[in-house]
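A.B. asks: My questions are about this predicted structure, shown below with the sequence.
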Amino acid sequence: MVKRYFLNNPFFCIIVLGLMVCLPSLSIDIYVPVMGSMARALLTSKASIQLTISVFLAGLAIAQLFSGFIADIIGRRTTLLFGLALYSVMSLLCSFAQSSDSILYYRILQGLGCSVIVVCAFAICRDLFEGESLTKTISYITAIISLSPAIAPIIGGFIASISSWRGIFILLAITGLFLLLMGYVFLPETLNNHKEAMPTKRAKLLDVYRSLLSNTRFLQLSLLVSVIYSAYFSYLYNASFVFESIYRQTIAITAGLMGLNAFALFLGSALAPSIVKRIGTQRAVISALFTIIIFSLVLTLYHAHFHTPSLAVFCSCMFLSTFSVAIIVPLMNSESLSAVNQHFASAAAFSGFIRYGLASSFGALIASFHLISVHLITASLLVASFLGLFLLKKAGLARQ
């Protein structure tokens, strides 16, 4: 009876699944404003704390390749509950960690759990809805995801101000346990047939990935999304340290500034359909790429003449660049999936593997520089935008 309530109430279903899909974004954005204080509390380098994002993304990427495969065999519900349990336990262990090495270990396992949750949540959406209902459901869930980066830094800053960075991970553990309880009580098994033999599934999976690797257009557009996504993470990796060390801002103000910038993600995602309706996908993406190039050059020139841009100039340029990123990523993600004729779920998972894997590797590279600089952020965005234009042309979307 309780599980039937979940099936018969789409709004409740969307809220629960939307909160689950928010966990990756929440797990990164909520503690970014306090990364500086984490480094000081654990007596470690800033690079070590930056790596906590990289390893989380690595776990998120790795699990993309097999979590959907497992969910097709043993069912969505069991796999999802396992992911939520793993996420909750690792979040709690992060809060008690006494060294950066411990957090790195817990974070990669937290990322694995998070990836399982997201893949299963979207699989449940596909099981329960179809056609226009599926499109609306995904749109509503995307809106919930877009709000998370704007709200999470503010929540993290507030929690840190009344306790410490450890309180943030305790909150993540409580959130995971709450969703685990909701899933256990309300979520039914939505997979109609998961009794197929594993060898058959494995053979199909290998065939699917082989076909995706031979799809040049899909790979080019997925790489475009991944490059822009990774460049945005150059901001996330450095923002907390830039605001605290260079601009001398408090944790509360840092959280507010990052929340304001993250609001650009929501704004860009919300306005993207209207922009596409007016000028088309091709022009929207090209315009967004040139917007990033222009404002990255503004920051670069400002940096060359005044050493460090003013806080107002930096925040304004990053807001507009982030707004552009929010337009490019969903549009090109949709285009990449349109290049695939079948196996959409596997294509989405493989695209996610490329995106999170590249972002993780890029973050590790940034951390290896041991450098906190506005110039590093702008250089990353500038290079990524030019590479994006190149990939867009190779994929045939930059032709008039």
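C.D. replies: Here it is on my side, so go on. Everything numeric in this text was worked out from a predicted model, so none of it was measured.
A.B. asks: hey, let's count contacts and neighbours off CA atoms from now on
C.D. replies: Will do.
A.B. asks: Name the helix or strand for the nearest residue to residue 354 once chain neighbours are set aside, please.
C.D. replies: The shortest distance from residue 354 to any non-neighbouring residue, by CA to CA, 6 or more residues apart in numbering, is to residue 226 (6.6 Å). Per DSSP states H and E, residue 226 falls inside helix 216-241.
A.B. asks: tell me which residues in that helix are buried?
C.D. replies: 217-241 (16 or more other CA atoms under 10 Å).
A.B. asks: residues near residue 193, how many?
C.D. replies: With neighbours defined by other CA atoms under 10 Å, the count for residue 193 comes to 10.
A.B. asks: Give me the three-state assignment for it.
C.D. replies: Using DSSP: H, G, I helix; E, B strand; the rest coil, the structure places residue 193 in coil.
A.B. asks: Hmm, residue 29 and residue 168 touching each other?
C.D. replies: No. In this structure, residue 168 is not within contact of residue 29 by CA atoms under 8 Å, at 10.8 Å.
A.B. asks: and the gap between residue 177 and residue 378?
C.D. replies: For residue 177, the distance to residue 378 (CA to CA, to the nearest Å) stands at 39 Å.
A.B. asks: Against that first model, consider the following:
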Amino acid sequence: MPLRLLLILGALSAFGPLAIDFYLPSFPTLARVFATDVEHVQLSLAAYFVGLAMGQLAYGPLADRFGRRKPLLVGVALFSVASLACALAPSLEWLIAARFVQALGGCAGMVVSRAVVRDLCDPINSAKVFSQLMLVMGLAPILAPLAGGLLLSTLGWPSIFICLTLFSFICLLAVAKWLPETLTKDVPPAPLRGAIGEYKRLFANLPFLGYALTGGFAVAGMFAYIAGSPFVFIELYGIPVEHYGLLFGSNALGFIAVAQLNAWLVARHGPAYWLGKTVWFYLACGLALLMVALAEPQALWPLLIPLFGCIACLGILLPNASACAMAGQGRHAGSASALLGSLQFVIAASAAAMVGVLHDGSAWPVAVVIFACGLLAVGFSLFTRWAERSPSHVQG
């Protein structure tokens, strides 16, 4: 895939992580500005999550009916306008509504970028490209909060959303000028009235569902880690706040490194092979993490070792699960990408919420949720192997 196209897809994939992580340092400031508390400011994050889950399901059929470019251009433009509305927000209610609209625009890039990769690449090359795009997912949690904090301290909280406006506008120009239409015209466009039927077909496609859920429960472990690590690192083990980013970043670097290794591995045995092998290592790391957490060690480092293994595994699990799920979807790649993203996001958000529900002042909730995610990921990986070998799938 040409470097310019890869950079555009990487920028589109960054919309989600940037819009989430970029403004996190501004929560206390926003609470003071709008005369409220941080808990109410967090509703703006919840609104963004709801918009992501809903918007992806809408863009899939649109991308299959009208092509990849038109829905993408509309979505990126909507994200840009909504980002500017966030910067000009006179009240928290305005900010929450603008964040919801921002998510509806931003998820276009998430859906269409996966569909474009499927349009242009076979499963092995798709896994390689997805691995390269994982670089964005790994760097965003490291760089976005640091950049957001710098902007907050120097130019104020609106500058964060102004930067998102400028970034998305540049992406809009890049898409308009350099992103070709990748949906071939040899098959009639998928009618919008068949969108629900298409999603039903995908739910009935057991291999697709198995790969989507395998990846979904794998990424859910990462969301559980993101939700619970501030308490475990800072409150439970007394790590200074300024050092939290270093620990968080070291795990992200492991994720990035393994994702780049995966681009080399899949050329030898294919994405399904490495997905099936790595999911067991993910489960073993999750079990080790749970056993260490139950032992309640006095130091943090015994927890960090299996935790690093869990996060690093995702560099293989996520791109390969996406590549396998998207394989064979053809003209319906937009709907497949949308359902894949929505399923994985709902599962991951549920796992993060479960960490809060189980909170008991120890590291156990984070560990048990990650272990459960590993167990379910292995289960759905085995289910997928069975589904691919079943007579109904072979005949279909």
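C.D. replies: Sure, I can see it. Predicted model only: the values in this text are computed from it and were never measured.
A.B. asks: Give me the TM-score for this pair.
C.D. replies: Superposed pair, TM-score by TM-score structural alignment, normalised by the length of structure 2: 0.78. Supporting alignment: 382 aligned residues with a CA RMSD of 3.9 Å.
A.B. asks: returning to that earlier point: the more surrounded of residue 177 and residue 378 of structure 1?
C.D. replies: For residue 177 of structure 1 versus residue 378, neighbours defined as other CA under 10 Å are more numerous around residue 378 (28 against 18).
A.B. asks: can you map out the strands along the stretch 1-150 of structure 2?
C.D. replies: For the stretch 1-150 of structure 2, strands defined by DSSP state E, counting those that start in this stretch do not occur.
A.B. asks: The residue nearest to residue 81 of structure 1 when sequence neighbours are not counted: how many residues sit nearby?
C.D. replies: Distances taken as CA to CA, 6+ apart place residue 180 nearest to residue 81 of structure 1, at 6.1 Å, with adjacent residues excluded. Around residue 180 of structure 1 there are 22 other residues, counting by other CA under 10 Å.
A.B. asks: Now do the same for residue 180 of structure 1: its match in structure 2.
C.D. replies: Mapped onto structure 2 by TM-score structural alignment, residue 180 of structure 1 lines up with residue 172.
A.B. asks: ok, the residue lying closest to residue 54 of structure 1 once chain neighbours are set aside - contacts?
C.D. replies: Excluding the flanking residues, the one nearest residue 54 of structure 1 by CA to CA, 6+ apart is residue 360, at 4.2 Å. With contact set as CA atoms under 8 Å, 6 or more residues apart in numbering, residue 360 of structure 1 has these partners: 53, 54, 55, 56, 57, 58, 230.
A.B. asks: Just the buried ones from the residues you listed?
C.D. replies: Using 16+ other CA under 10 Å, the buried ones in the contacts of residue 360 of structure 1 are 53, 54, 55, 56, 57, 58, 230.
A.B. asks: Tabulate those residues in TSV, adding columns for distance to residue 258 of structure 1.
C.D. replies: As requested, those are arranged in TSV below (distance: CA to CA, whole Å):
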residue	distance to residue 258 of structure 1
53	16
54	19
55	22
56	20
57	20
58	23
230	17
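A.B. asks: What does the residue nearest to residue 354 of structure 1 correspond to in structure 2?
C.D. replies: Matched by TM-score structural alignment, residue 226 of structure 1 corresponds to residue 216 in structure 2.
A.B. asks: Quick check: that match touching residue 342?
C.D. replies: No. Using CA under 8 Å, residue 216 of structure 2 is not in contact with residue 342; the gap is 9.3 Å.
A.B. asks: so who does the aligned partner of residue 26 of structure 1 in structure 2 touch?
C.D. replies: Matched to structure 2 by TM-score structural alignment, residue 26 of structure 1 sits across from residue 18. Residues in contact with residue 18 of structure 2 (CA under 8 Å, 6+ apart) are 140, 141, 144.
A.B. asks: rewinding a little: helices or strands up against the helix or strand hosting the match of residue 180 of structure 1?
C.D. replies: Using DSSP H and E, residue 172 of structure 2 sits in helix 158-178. Under the contact criterion of 3 or more CA pairs under 8 Å, 6 or more residues apart in numbering; DSSP states H and E, helix 158-178 of structure 2 touches helix 3-13, helix 69-87, helix 123-155.
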